[in-house]
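Peer 1: Dropping the sequence and predicted coords here.
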Amino acid sequence: MKYITTIADLREVHKRNVPKAFFDYVDRGSYSEDTLRANQADLQKLKFRQRILVDISKRDLSTTILGEKASLPLICAPVGSTGMQYGDGEIHACRAAQAAGIPYTLSTMSINSIEDVAENVEKPFWFQLYVMKDRGFIKELIQRAIAAKCSALVLTVDLQVIGQRHQDIKNGLSVPPKIYSLKNMIDFASKPSWLIGTLRAKRRNFGNIAGFVKDANDLESVSEWTASQFDTSLNWKDIEWIRSIWPGKLIVKGIHDVEDAREVLKTGAQAMVVSNHGGRQLDGAPSSISVLPGIVQAVGSDIEIMFDSGIRSGQDVMRALALGAKSCMIGRAYVHGLGAYGEAGVTKALDILAKELSVTMGLCGVNTIAEIDGHVLVK
């Protein structure tokens, strides 16, 4: 890995190591992918002010996230089906994040279950919740997260209707994968390390929903249940119900509008994530970085604001912090590392981001995360 220097390098190895259907699931977006591209393009438009002759010998990347110390202003975002990128992927990613001193968020639609991860890591992790029609299932999920001592609940609110991702349909994406199609058989056979690792893994289906579907190993049963369960009637009152069950810190993820940001304040949530689901939901929506300043101006003094969608470098992290975010969620960036080299790849991804952030801070003349604000950007 010594010649791996960027997240883009990890992405290329990930692409070679993992079957196309699962790589594309992480890498691609919805419809024409305009929002996916805008997320990165608009970050790149923000230019830094280079400063000189400032003592930058004591640079410190540590910060606090929801009152807890973190070595970096980063959080591993919830990513569904991570265990299909690398065997027991959620466990490996969580271990790497915790070793690096940052939070890890387990998705509702993970391969490894809440209990699988809790049994194999040393510290509490965050859990991400999709609210589904079966409220008994949701209540039990929250109770399982409490039993596993999850330290925060991330409520995703921008997936009431699933945005169509054309490439997933073209690839015939499924969990577990359909090995009986000729195209998949050829693709899987060309990825022996991935195939062996996946077959040896603890699970190859959605661990958190096992027991709620007649046969969690039957693709059609799982697909039909999942498709029927996303709740289009979800509204602000449902958050009150969730709060009545969940006693800990609540983060609302998927905020992209000032009016919605103001509504989040009324819920008593401790944080919100400015996010457009990485360009995987409403295509044609503006980039997350373009709406961040307005949301920060409206509610930033009243709630902790996290940023998501488009982060591919430590410089992107600094750009988001400069516009008012307190920390950033990364999804594709760490999953590219996971798909490339497993746990060591996630560690490499976090190391790349940390070094890029540190160097950029130095060249902009700042020593701490708290010093980063709009003055580091060209007006």
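Peer 2: Perfect, I can see it now.
Peer 1: going forward, measure contacts and count neighbours with C-alpha atoms only.
Peer 2: Noted.
Peer 1: And the contacts of stretch 137-144?
Peer 2: Contact with stretch 137-144 is made by 114-115, 131-132, 208, 212, 245-246, as judged by CA atoms under 8 Å, 6 or more residues apart in numbering.
Peer 1: If we use 10 Å, what do you get?
Peer 2: Here stretch 137-144 makes contact (CA atoms under 10 Å, 6 or more residues apart in numbering) with 108, 113-115, 127-132, 135, 145-150, 153, 208-209, 211-212, 241-242, 245-247.
Peer 1: And that stretch, what's buried?
Peer 2: Neighbour counts over stretch 137-144 (16 or more other CA atoms under 10 Å) mark 137-139, 141-142, 144 as buried.
Peer 1: Output the contacting helices and strands for the longest strand along the chain.
Peer 2: Secondary structure of the chain per DSSP state E: the longest strand is strand 249-255. Secondary-structure packing of strand 249-255 (3 or more CA pairs under 10 Å, 6 or more residues apart in numbering; DSSP states H and E): strand 126-129, strand 152-156, helix 236-245, helix 258-267, strand 271-274, helix 288-299, strand 304-307.
Peer 1: circling back: what subset of the contacts of stretch 137-144 is buried?
Peer 2: The neighbour-count test (16+ other CA under 10 Å) marks 108, 113-114, 127-132, 145-146, 148-150, 153, 208-209, 242, 246 as buried among the contacts of stretch 137-144.
Peer 1: still on that earlier bit, and of the helices and strands packed on strand 249-255, who's closest to residue 4?
Peer 2: Evaluated with CA to CA, those place strand 304-307 nearest to residue 4, the distance being 25.8 Å.
Peer 1: which strands and helices sit next to that closest one?
Peer 2: So strand 304-307, by 3+ CA pairs under 10 Å, 6+ apart, packs with strand 63-65, strand 74-76, strand 249-255, strand 271-274, helix 288-299, helix 314-322, strand 327-330.
Peer 1: Pasting the second one now:
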Amino acid sequence: MTPASIEDFRELARRRLPRFLFDYIDGGSYAEDTLRANEADLRQLKLRQRVMRDVSEISPGTTMLGQEAAFPVALAPIGLAGLYARRGEVQAARAAEAAGIPFILSSSSCCAIEEVGRGVTKPVMLQLYMIKDRGFMAELLARTAAAGVETLILTVDLIVHSPRRRDLRTGLTGQQGLAARMTRAVEIARHPAWAWDVGLWGRPHTLGNFAPCMPDGAGLAEFTAWVGRNFDASITWADLDWLRQHWHGRLAIKGILDPDDARDAITAGAGTIIVSNHGGRQLDGAPSSIAALPAVVEAVAGRADVLMDGGIRSGVDILRALALGARGILLGRAWAFALGAQGGAGVTRMLELMRHELAVAMALTGQRDVRTVSRDILVDG
């Protein structure tokens, strides 16, 4: 099967991966209402078809997060991506570099920042959570700078971990007793190709960036428990003063849905605002990212770049987000599905599809340059 859409990659990943891993990336929190809204609200936006506009040359290139991007896409941080393919974060970073777009490494990745950095020729970016152990945070920031990273993405919407019912049902989270281990073992046995390629040869299966501060081990079960004890729910905008003492590169804030929070983020020194509801994995019932985007763009008023993630499944969706004011978008589930389906080659194929779909959508709406796309391309917009 040659994938022709994100849904095709999703189906291939569903077949190849143990269920507890597939559901981890496919699912959201609670009833998954916000997860579904992310996609549904994008599809409600109708595009104006325009003709006779001379679209013989399309310019998809832009800048995002201080880097040149061949088209307005970056790969969003995905935790545990090293479990979707052998050393998955390295494979995905290479695919992003080959496509000419930024790659953002999750701090909860299997491959540490140093390993990923060695796998590419240009620096990647790092996503970070605020944790209580500021001494360790300072060490991680120093490691990040030493690896050549120039841009830090601070995620602010995971101060507490929202329950994800699918993960409880599959035994990925919750009680880690014999029953949970047996459930996972049965799923692994049902997927021998994954067990051989990733389960055996993709080791070590640890959280590389956090391993030094997890004395009880850096595996999945230990990490889930560690998050609850160590993610800092007390943070305020004042904590960015501490962050700025230890990080002197670019700073983006990810997890903004409210215009007032966007204004506060800019006051605190953010150069980029990323509109995101964590892919529907945190506050269920929150608005979709695309619904929240226009008000945030208005509040920012050009003082910072605005990006968004959540629900993007095609190049047409990318164009919809640009129409409502995003400078670019972050792809999350899309590249996780592609990685789980076909490894780095799948990510490369997925990005080719996205870029082609975006170019076609631009041509059929009479757009020649992604940097000049506006709300005018929307029907009744």
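Peer 2: Perfect, thanks for sending it. On a predicted model such as this, the values are computed, not experimentally measured, just so you know.
Peer 1: Just send the helices and strands packed on strand 304-307 of the first structure back as a markdown table, with mean neighbour count and distance to residue 347 of the first structure too.
Peer 2: Conversion of these to a markdown table gives the following (neighbours: other CA atoms under 10 Å; distance: least, CA to CA, whole Å):
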| stretch | mean neighbour count | distance to residue 347 of the first structure |
| --- | --- | --- |
| strand 63-65 | 19 | 19 |
| strand 74-76 | 26 | 11 |
| strand 249-255 | 23 | 25 |
| strand 271-274 | 26 | 23 |
| helix 288-299 | 20 | 26 |
| helix 314-322 | 24 | 14 |
| strand 327-330 | 26 | 13 |
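Peer 1: I'd like those as a markdown table, with distance to residue 378 of the first structure appended.
Peer 2: As requested, these are exported to a markdown table (distance: least, CA to CA, whole Å):
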| stretch | distance to residue 378 of the first structure |
| --- | --- |
| strand 63-65 | 24 |
| strand 74-76 | 24 |
| strand 249-255 | 27 |
| strand 271-274 | 23 |
| helix 288-299 | 15 |
| helix 314-322 | 11 |
| strand 327-330 | 21 |
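Peer 1: Out of these, which is closest to residue 44 of the first structure?
Peer 2: With CA to CA as the measure, helix 314-322 is the member of those nearest residue 44 of the first structure (7.7 Å).
Peer 1: what's the mean distance for that closest one versus the second structure?
Peer 2: Compared with the second structure after the fit, helix 314-322 of the first structure shows a mean deviation of 0.5 Å (mean CA distance after the TM-score superposition for the first structure).
Peer 1: Identify whichever of the helices and strands packed on strand 304-307 of the first structure lies nearest to residue 92 of the first structure.
Peer 2: Counting by CA to CA, residue 92 of the first structure lies closest to strand 74-76 out of these; the figure is 12.1 Å.
Peer 1: Longest helix in the second structure, please.
Peer 2: In terms of residue count, the longest helix belonging to the second structure (DSSP state H) is helix 333-364.
Peer 1: Counting by contacts, list what it packs against.
Peer 2: Using 3+ CA pairs under 10 Å, 6+ apart: helix 333-364 of the second structure touches helix 6-16, helix 19-26, strand 73-75, helix 88-99, helix 315-323.
Peer 1: Deepest in the core, which of the ones you listed is it.
Peer 2: Across those, averaging neighbours per residue (mean count of other CA atoms under 10 Å) puts strand 73-75 on top, at a mean of 26.
Peer 1: mean shift between that strand and the first structure?
Peer 2: Here strand 73-75 of the second structure, set against the first structure after superposition, deviates by a mean of 0.5 Å using mean CA distance after the TM-score superposition for the first structure.
Peer 1: what comes into contact with that strand?
Peer 2: Residues outside strand 73-75 of the second structure that contact it (CA under 10 Å, 6+ apart) are 61-65, 92-93, 95-96, 99-105, 125, 307-309, 315, 318, 327-336, 347, 351, 354-355.
Peer 1: switch to 7 Å and redo it
Peer 2: With contacts defined as CA atoms under 7 Å, 6 or more residues apart in numbering, strand 73-75 of the second structure is touched by 101-104, 328-332.
Peer 1: do stretch 6-17 of the second structure as well
Peer 2: Residues outside stretch 6-17 of the second structure that contact it (CA under 7 Å, 6+ apart): 3, 22, 191, 194, 313, 334, 337-338, 340-341.
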